[in-house]
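Asks: prediction below, plus the sequence it came from.
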Amino acid sequence: MNEMELKALSRDWPGVASAVKWDDDLVFTVSGKMFAVYCLHGPHRGRISFKVDAERFLELTDQPGIVPAAYMARAFWVSIAEPDRFARAKIGEFVQRSYALVRAGLSKRQQAALNAAHADAVKQ
């Protein structure tokens, strides 16, 4: 999965924005909170990192091609170090779950604002 496919996947999710940060990474956020990072340049180009359920962290990092995410592992983030090992649909499921986890951690006010904005967008 490349950066354009990630953008297309998350385009209709409420509150999603993306921006290049740290010169090398395309960071996807929901209400300002990161839920996925795609490395654009350097030796880790194509690597995708995202949040996972705490109870799945060890299971996932035991799989070939998935490693704890640098600097973010303590918050249950993993990196797909070998994206070619995984189907695009599977990576999409991981990223969508990450979005749901991060969104669930937002305040009730932020979640209500996302729901209202999404409802308005659907009406138009």
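Replies: The structure has been received and is ready for your questions.

Asks: okay, CA-based contacts and neighbour counts for the rest of this
Replies: OK.

Asks: list the contacts for the residue most central in space within the chain?
Replies: With distances taken as C-alpha atoms, centre = their mean, residue 36 lies nearest the centre of the chain, 2.5 Å away. Residue 36 is in contact with 27, 28, 29, 48, 49, 50, 51, 95, 98, 99, counting by C-alpha atoms under 8 Å, 6 or more residues apart in numbering.

Asks: one more structure, for comparison:
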Amino acid sequence: MNYEEFNQFCGSLPATTHIVQWGNSHVWKVGGKVFAIGGWSKDKQPAFTFKTSERNFYFLRECEGYIPAPYFANRGMKWIQQIDSHHEKDDDLQYYLTESHRLVSLGLTKSKQKELGLNQEIS
């Protein structure tokens, strides 16, 4: 995945906003809270940072092409950075970005979730 594809995918998720900040990184938010970052690569290759569940954090940090996210993981936060952006990993990245969006949106207040039309139970 490249940054254009990353931005297109993140923009397709509900109630998202995009800003370029933190050294020209593509920062995606839901309800004003960050859920994905495209950037911060040390070798000019695309790198993607996202929030994970505790289980996925411990799993991914042991997988080739993933590292605990700089600036996040060293503060005890469960964020991972994908540093291997080969197209074979695009489906996995889309899954983890969607999960990050879900996890961050669940941390919003119930009123904010309702305002944004997120996490609504279907009756």
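Replies: Cool, the structure landed. None of these values were measured; they are calculated from a predicted model.

Asks: need the TM-score between these chains.
Replies: Once superposed, chain against chain, the TM-score is 0.84 (TM-score structural alignment, normalised by the length of the second structure); 116 aligned residues with a C-alpha RMSD of 2.0 Å.

Asks: ok so, going back, may I have the secondary structure class of the residue nearest to the centre of the first structure?
Replies: strand (DSSP: H, G, I helix; E, B strand; the rest coil).

Asks: ok, the alignment partner in the second structure of it to residue 111 of the second structure distance?
Replies: Applying TM-score structural alignment, one finds that residue 36 of the first structure aligns to residue 36 in the second structure. From residue 36 of the second structure across to residue 111 of the second structure, the span is 23 Å (C-alpha to C-alpha, to the nearest Å).

Asks: the first structure: helices as residue ranges?
Replies: Assigned by DSSP state H, the helices in the first structure fall at 3-10, 57-61, 88-104, 108-123.

Asks: adding mean neighbour count, write those helices out as JSON lines.
Replies: Formatted as JSON lines, these follow (neighbours: other C-alpha atoms under 10 Å):
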{"stretch": "helix 3-10", "mean neighbour count": "14"}
{"stretch": "helix 57-61", "mean neighbour count": "16"}
{"stretch": "helix 88-104", "mean neighbour count": "17"}
{"stretch": "helix 108-123", "mean neighbour count": "13"}
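
Asks: all set now, cheers.
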